[in-house]
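Q: Prediction below, plus the sequence it came from.
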Amino acid sequence: MGMKIAKITTQKNRQDRFNVFKVESGKEEYAFSVDENVLVQWQLRKDMTLTEENIEMIQTEDQKRKVWNDALHYLTHAMRTEYQVVQYLKKKEYEQAPIEETIGKLKEYRLLQDEEYAMAFVRTKMNTSDKGPAVISEDLYQKGVSKDLSEKALQQYTYEAQLETAQLFFQKKGKPKNNESASSMKTRLINALRRKGFSMEVAFEAWENEQVEMPEEEEKKAVFTQGEKARKKWGKKYTGSSLKMKIKEHLYRKGFDLSHIEHYLQYEMEVSEEDNNEEKI
């Protein structure tokens, strides 16, 4: 049994889509909507009669157009990978067949190229971030770029370029935290660079090139502060040489230079003890 088209109207919010109405029991009722291209392709018009098979074919073509239009719209805002486009279309609950057809057409028209995406992505991260190769590689993996394409794109990020980025990181971040030893500062900053995706080799060479150092007075001050905290913590439990040994071990584990520790133990700590004794008198 066929369906007779009663009228065709343009949608209010979409000038490229049309509503098709049918005649049902002598009244006009909404039947389905179609894309402008499908309307033209099927030459739909008032009083035209469609079979159920015709309607099914029209709706199949219409979904293909919807998938295609949504994919193009998604790609207008930014470059995307094949995986990203597929996931976007799946979230819209489109069927697999029209999604695959759309992906094929996008590739054919060179609107979807994972290799070009990967190359551009690496260049952008190199020039605008302090991320290393390992993190960039993981980012590409999350976006569905294959390992081979990822490795090829990362060849742009030469060892020299990595070294330059790592050194710039140390220039910006190479400052000690409060009461931190020079050794702890070095470990903290190198670990931070490693978390950003740089190799240990790059991290250490960048460190040596920048010669990041903590002012000696800063470390002496930090030793004194940390030493006093330890003395107050263990002062009631230990005394004399036992207390000094406990504090020495504590400061050494924190990475302080042994000469600064000895200075604190031999001079600063003795002065503090004398002051305490005078207060008691």
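A: On my side now, so go ahead.

Q: make it CA atoms for all contacts and neighbour counts henceforth
A: Fine.

Q: Buried residues, whichever helix or strand H73 is part of. List them.
A: For H73, the element it lies in under DSSP states H and E is helix 52-77. Using 16 or more other C-alpha atoms under 10 Å as the test for burial, helix 52-77 gives 58-59, 61-68, 70-71, 74.

Q: what inclination does the helix or strand following it have with respect to helix 52-77?
A: Using DSSP H and E, the helix or strand that follows helix 52-77 in sequence is helix 82-91. Helix 82-91 runs at 130 degrees relative to helix 52-77, counting by axes from the mean of the first three to the mean of the last three C-alpha atoms, to 10 degrees.

Q: For the stretch 51-200 of the chain, just list every one of the helices.
A: 52-77, 82-91, 96-108, 114-128, 133-142, 147-154, 159-173, 182-195, 200-210 (DSSP state H, counting those that start in this stretch).

Q: what is the orientation angle of the longest one with helix 96-108?
A: With the same axes, to 10 degrees as the criterion, the two stretches helix 52-77 and helix 96-108 enclose an angle of 50 degrees.

Q: Comparison target below:
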Amino acid sequence: MSKIITKIEAQKKKDNRVNIFINGEFAFGCSSELVYYHNLSKGKEINIEELKKVIVEDNFLTAKTKALKYIERALKSEFQVREFLQKKEYEDSVIDRVLEFLKAYKFIDDEYYAKAFVTQNIRIEGKGNIRYKLIKKGISEEMINNILNEISSKDEETVALKLAEKKLKVLCKNEGNIVKIKSKLNTFLISKGYNFDTIKSVVNKLEIKEKENIEDFRSDGYNQVKENQWGELLSIAEKRYERLSKSEEDAIKIKKKLQDFLLRKGYNYSDIKTVLNKIIKGEDSYY
């Protein structure tokens, strides 16, 4: 039995797509672009091979459109795009064709992607973490090694030292045991992806040797920050207190809401307690 196109109608929800009817029954939907490209029209006789070509081409066009929308949000690797299209259940032949198109027009470029990823992340973590994440994104180990080798051990250690100094100040606020502090600092740097030699060098440079050293970090770090931020904390608390007082009369509830608000802002509990006493009770002493 011959196959005759009996109807071509525009889809209601998609202006650029049409429904094709053959011998009075719905056959498939496709891009309106393909109607003109393959010269499809009502009354035209069409064979199975022609139908397959139209359907394959339509799958390619829809897959390409979805891939372009996917990568416009952020840079993606070839592996990520392939995985995305596989989840959409496109055939491998269609996916391969889409990827070739994207690579030809530089919409995806694994080397560019990997370099950008390293540049962004080397400021917050070590090569170990970066290597692992790039492997998961389908970047070849050879490419990863070539890019990471451009970063000197000295530069990586400089970043690790800055991260360790910040972490040490936090640890020294709540811990007085030197052994525990060193252990937690080592664990922190390992979690950031730094190797043994880098961690050893960083910890040695911090010279966590005496209890007085911990107190120095507390006084020079924590207390100095506390002093510098006191005015800011007090100002924020006073403004919030004024707003709460307009809608709440219960002093206990006001105090609780203000305390929760400041804790969410990341301020230290002891500072918050002092501020609450200053504002609500009107005490003159800050400390």
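A: On my side now, so go ahead. Note that the structure is predicted; figures quoted are calculated from it, not measured.

Q: Save the buried residues of helix 52-77 of structure 1 as JSON lines, and put in distance to I247 of structure 1 too.
A: Below are those laid out as JSON lines (distance: C-alpha to C-alpha, whole Å):
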{"residue": "I58", "distance to I247 of structure 1": "83"}
{"residue": "Q59", "distance to I247 of structure 1": "80"}
{"residue": "E61", "distance to I247 of structure 1": "79"}
{"residue": "D62", "distance to I247 of structure 1": "78"}
{"residue": "Q63", "distance to I247 of structure 1": "75"}
{"residue": "K64", "distance to I247 of structure 1": "74"}
{"residue": "R65", "distance to I247 of structure 1": "75"}
{"residue": "K66", "distance to I247 of structure 1": "72"}
{"residue": "V67", "distance to I247 of structure 1": "70"}
{"residue": "W68", "distance to I247 of structure 1": "71"}
{"residue": "D70", "distance to I247 of structure 1": "67"}
{"residue": "A71", "distance to I247 of structure 1": "66"}
{"residue": "Y74", "distance to I247 of structure 1": "62"}
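
Q: which one among these gets closest to M119 of structure 1?
A: Nearest to M119 of structure 1, judged by C-alpha to C-alpha, of the buried residues of helix 52-77 of structure 1 is Y74 at 19.9 Å.

Q: Just put the helices of the stretch 51-200 of structure 1 in CSV and tack on distance to I8 of structure 1.
A: Below are these laid out as CSV (distance: least, C-alpha to C-alpha, whole Å):
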stretch, distance to I8 of structure 1
helix 52-77, 15
helix 82-91, 28
helix 96-108, 26
helix 114-128, 41
helix 133-142, 45
helix 147-154, 49
helix 159-173, 61
helix 182-195, 60
helix 200-210, 67
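
Q: Looking at the ones you listed, which is nearest to E249 of structure 1?
A: Across the helices of the stretch 51-200 of structure 1, closest to E249 of structure 1 is helix 182-195 (C-alpha to C-alpha), at 15.0 Å.

Q: Pull out the buried positions in the closest one.
A: Neighbour-count burial for helix 182-195 of structure 1, counted by 16+ other C-alpha under 10 Å, picks out A182, S184, M185, K186, L189, I190, L193, R194.

Q: do stretch 92-104 of structure 2 as well
A: Those would be V94, I95, V98, L99, L102, for stretch 92-104 of structure 2 by 16+ other C-alpha under 10 Å.

Q: Map the second one onto structure 1.
A: With TM-score structural alignment as the criterion, I95 of structure 2 lines up with I99 in structure 1.

Q: dump the residue contacts of that match.
A: Counting by C-alpha atoms under 8 Å, 6 or more residues apart in numbering, I99 of structure 1 touches K64, V67, V86, L89, K90.

Q: now do 6 Å
A: By C-alpha atoms under 6 Å, 6 or more residues apart in numbering, I99 of structure 1 lies in contact with nothing.

Q: gap between it and Q155 of structure 1?
A: According to C-alpha to C-alpha, to the nearest Å, I99 of structure 1 and Q155 of structure 1 sit 32 Å apart.

Q: roughly how far apart are F170 of structure 1 and L163 of structure 1?
A: 11 Å.

Q: before we move on, what about S241 of structure 1?
A: In this view, S241 of structure 1 and L163 of structure 1 are 47 Å apart by C-alpha to C-alpha.

Q: Among the two, which residue is more densely surrounded?
A: L163 (22 against 10; other C-alpha atoms under 10 Å).

Q: counterpart of stretch 198-211 of structure 1 in structure 2, which residues?
A: Counting by TM-score structural alignment, stretch 198-211 of structure 1 corresponds to 194-207 in structure 2.

Q: So what touches that stretch?
A: Under the contact criterion C-alpha under 6 Å, 6+ apart, stretch 194-207 of structure 2 has outside partners G126, E157, L161.

Q: Which of these sits closest to M143 of structure 2?
A: Nearest to M143 of structure 2, judged by C-alpha to C-alpha, of the contacts of stretch 194-207 of structure 2 is G126 at 17.0 Å.

Q: Could you give the number of residues near the closest one?
A: For G126 of structure 2, using other C-alpha under 10 Å, the count is 23.

Q: now the one 10 residues further on
A: A count of neighbours around K136 of structure 2, defined by other C-alpha under 10 Å, yields 12.

Q: Residue in structure 1 paired with it?
A: So, by TM-score structural alignment, K136 of structure 2 is matched to Q142.

Q: For its match, give its distance to Y159 of structure 1.
A: 24 Å.

Q: same check, this time on E208 of structure 1
A: Applying C-alpha to C-alpha to E208 of structure 1 and Y159 of structure 1 gives a distance of 15 Å.

Q: And for K27 of structure 1?
A: In terms of C-alpha to C-alpha, K27 of structure 1 sits 74 Å off from Y159 of structure 1.

Q: out of those two, which sits in the busier spot?
A: It is Y159, of K27 of structure 1 and Y159, that has more neighbours when counted by other C-alpha under 10 Å, with 13 against 9.

Q: Return the residue of structure 2 aligned against that one.
A: For Y159 of structure 1, the residue aligned by TM-score structural alignment is S153.

Q: so what's that match closest to, chain neighbours aside?
A: T198 (7.8 Å; C-alpha to C-alpha, 6 or more residues apart in numbering).

Q: Neighbours of that neighbour, how many?
A: When neighbours are counted by other C-alpha under 10 Å, T198 of structure 2 comes out with 20.

Q: And for the one 4 residues further on?
A: Here the number of neighbours of V202 of structure 2 (other C-alpha under 10 Å) works out to 22.

Q: R123 of structure 1 now?
A: So R123 of structure 1, with other C-alpha under 10 Å, has 15 neighbours.
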